[in-house]
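>>> Sequence first, predicted model second:
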Amino acid sequence: MDTSKCLLLFFLTTLLLLPTSTTASPNITAIFAFGDSILDPGNNNRLSTIFRSDHPPYGIDFPGRIPSGRFSDGKLATDFLVSQLGIKELLPAYLDPALTDRDLLTGASFASAGTGLDDLTASEANVLTLNAQLRNFMQALQRMRSIEGQQEVDRVVENALFMVAAGTNDMLYNFYGLPLRRTYSLSGYQDLLLQNLENVIRILHSTGARRVAVVGLPPIGCMPVSVTLGSLMPSFHMLQRVCVDQQNSDSQVYNAKLKALTSRLQATLPGSRVVYVDVYTPIMDMVISPAAFGLEKTIEGCCGLGSVEMGPLCNALAPKCPDPSKYLFWDAAHPTQSTYLFLANKFRQEFLPSLLV
């Protein structure tokens, strides 16, 4: 048999031995983020609000030890994701004046710390509503089209990952805290939030978004600020630092509704993948079994006394723990960089594949 026939036989044999199906590759062009502080890399630096973190000791573990405006000692989960996916090193804030039109082609965050799915939450905090964030995204689309044209921008958007995370501030401040929305029942207020969220996802879909990851509520009752306030309320656990079980139960009810909503939207929005991202379970796992995650403190923050310090109260004069990586929370409401890294890895392993089908 001559050489050409041998090569042909080898080629055909190889084709027959190849698997009949292949795993989708993460061909993600960009990440666009919307929501609150867990996705805000510094948009609030440009706003007149107390919900800012562009001061020490925020950023002590960020490259250059810069307080970038991220509510963390370092990076956010979205920073780790864009890096792990080979898109770019960090996900920038849309309102950063250094952001170029070309930077937008690989993504940006439009999120604003302190906001919620309820516009009242944002207005009370003087931060960007979700609708304002969407308007900024529309503006970003125009900026991208000005340098690359409609067809290329459509391709970028269709293959981008959209992340939405909001709702915690609505419950924490408007329902449990002040409370400005107690005219609603718990179930009624949750339904209002979810209706607003559905509108956001539908608007994103209308712009061409096809991969949408929606982050559920964390165990709000285990956030240090909730634990502190709970310890001051008359109850069996008064003056004890324990999670507020009712608030955690409320989060679980909301998350069950959210999961049902994402399934319904995926079934009704053509060509879409809308995925519920569970952060409740991994965070509760950390609270229950800290040693398994290399943690020592899970319901106290690293900054200050770890009870109520965040934003302006977490400042250069406040004491801080020697090793933030041993803490689940950096301040009274926001995770440490090490927690964000764990959540980013969890997302990439458990939820990202569903968005790439």
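In hand now; what should we look at?

>>> From now on I want contacts and neighbour counts done on CA atoms only, so please keep to that.
Will do.

>>> Helices along the chain, start to end?
Counting by DSSP state H, residue ranges of the helices within the chain are 3-17, 77-84, 101-104, 119-125, 130-148, 150-158, 168-169, 186-206, 224-231, 245-268, 280-288, 337-350, 352-355.

>>> mind giving me TSV with those helices and columns for mean neighbour count?
Putting the helices of the chain into TSV (neighbours: other C-alpha atoms under 10 Å) gives the following:
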stretch	mean neighbour count
helix 3-17	10
helix 77-84	20
helix 101-104	17
helix 119-125	18
helix 130-148	17
helix 150-158	17
helix 168-169	23
helix 186-206	17
helix 224-231	23
helix 245-268	17
helix 280-288	16
helix 337-350	19
helix 352-355	16
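
>>> And here is the other one:
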Amino acid sequence: MRDVIISILLFMIICGFGFEGVSSKPQVPCYFIFGDSLSDNGNNNGLISTAKVNYSPYGVDFPAGIPTGRFSNGRTAVDIIAQKLGFKRYIPPFKEAMKSLHKFKGVNYASGGAGILPETGRLLGGRVCLNQQMKNHKIIISKLAFKNGGKAMAVLNKCLYTMNIGNNDYINNYFMPEDYISSHLYTPRQYAALLIRHYSHQLKILYQNGARKVALFGLGLIGCTPAEIAIHGATNGSACVDNINAAVLIFNDKLISLVDKLNARHTDANFTYINNAGMQLTTSQGFKVFNSSCCKVRSDGLCQAASSPCKNRSEYVFWDSFHPTEAVNAITGRRAYLKEESSDAHPMDISHLVKVQ
């Protein structure tokens, strides 16, 4: 009986029951989320993969303290954005959304370990790469079109789409030269160009399938994660791995250029860039620990199962050796929705993006 109750609670939490203090009507009819572990909310749970976190202490600060598959102690940045948009429930993962199309509000396709390139993250086992996420999206919109006829495309045009992907193309590909050949074939600038070409193709497909309001998250400074520092060692005179951060910033610059090109090419759509790397975290925001994880980690940088995490979680930047705490996600989500500095978003933040007619 206890197992049944826990299963019901987990289903309710994954589907997002329990937002409080939000408007009665969301600002967009639906929200589609693509990405990696920074956005995954359970898509990896059923996969044979080391990149899944449906165990404690993950989710310790999520409603009811039940792990849902989110790579954090609590909410992710896209959970925060969904709440800001006025959704009363968290956007469900793909398989859950397939079961509830009659009350459709969007889909989260994101997958831990996923990358822009299909081969990225293969050593982790199962994951849903961006190519497959796009195929899953086509399945959803095909069913919506069947249910709603010609009205479906008009609705899809008004929805919000966010993509936060590319981190693993560096962490679990380019900067693993013993397992992947990419760093032997390409300079950092060439590799960033390769990623952008693939990304651009997927965004073209997304546009063809009705996306008109798209926010693309730039990569964070992954050279400052505890895992990368432990593997590569901090650069002399720096607290981070500078060559990794330099490669990431090349990608981000090219992504900004892609956003400008897409806006020039598709005058009936709006694309925007969210500047993850530029959102500085300081002690004035309450953070005290910047370079170590809140939970006890395994050799792969994820939390040890059933371990006791730190108690002052809001003071930590990192939850495990790769992923931010809910405190950081709250800042990222808030500033992506409504920018606090002009550099947070280009050319507009999400609050303005969703209002564009």
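Received the coordinates, thanks. Remember, predicted model here, so these are calculated numbers, not experimental data.

>>> Could you get me the TM-score between them?
TM-score for the superposed pair, counting by TM-score structural alignment, normalised by the length of the first structure: 0.84. Supporting figures: 318 aligned residues with a C-alpha RMSD of 2.2 Å.

>>> re the thing from before, any chance of the helices of the first structure in CSV with distance to M310 of the first structure as columns?
Below are the helices of the first structure laid out as CSV (distance: least, C-alpha to C-alpha, whole Å):
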stretch, distance to M310 of the first structure
helix 3-17, 58
helix 77-84, 19
helix 101-104, 30
helix 119-125, 14
helix 130-148, 22
helix 150-158, 35
helix 168-169, 14
helix 186-206, 25
helix 224-231, 9
helix 245-268, 20
helix 280-288, 19
helix 337-350, 15
helix 352-355, 31
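
>>> The ones you listed: which one's closest to D36 of the first structure?
helix 168-169 (8.1 Å; C-alpha to C-alpha).

>>> quick one: the closest one to the second structure mean distance?
Here helix 168-169 of the first structure is compared with the second structure after superposition; its mean distance to the aligned residues, by mean C-alpha distance after the TM-score superposition for the first structure, is 0.7 Å.

>>> ok, N252 of the second structure - contacts?
By C-alpha atoms under 8 Å, 6 or more residues apart in numbering, the residues touching N252 of the second structure are G218, L219.

>>> Equivalent analysis for C224 of the second structure, please.
Contact analysis of C224 of the second structure by C-alpha under 8 Å, 6+ apart lists A239, C240, V241, N245, N291.

>>> between the helices of the first structure, which one is nearest to T29 of the first structure?
Taking C-alpha to C-alpha, helix 150-158 is the member of the helices of the first structure nearest to T29 of the first structure, at 5.6 Å.

>>> what angle sits between the closest one and helix 186-206?
Relative orientation of helix 150-158 of the first structure with respect to helix 186-206: 150 degrees, computed using axes from the mean of the first three to the mean of the last three C-alpha atoms, to 10 degrees.

>>> Correct me if wrong: N174 of the first structure contacts T183.
No: the pair formed by N174 of the first structure and T183 falls short of the contact definition of C-alpha atoms under 8 Å, at 10.7 Å.

>>> quick one: which two of the contacts of C224 of the second structure are the most distant?
N245 and N291 (15.1 Å).

>>> Please list all residues in contact with the most centrally placed residue in the second structure.
Centroid check for the second structure by C-alpha atoms, centre = their mean gives S39 as the closest residue, at 3.0 Å. Each residue near S39 of the second structure by C-alpha under 8 Å, 6+ apart is listed here: I33, R70, T76, A77, V78, N108, A110, S111, N164.

>>> any chance of those in CSV, plus distance to G233 of the second structure?
CSV is the format used below for these (distance: C-alpha to C-alpha, whole Å):
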residue, distance to G233 of the second structure
I33, 33
R70, 28
T76, 28
A77, 28
V78, 31
N108, 35
A110, 30
S111, 28
N164, 26
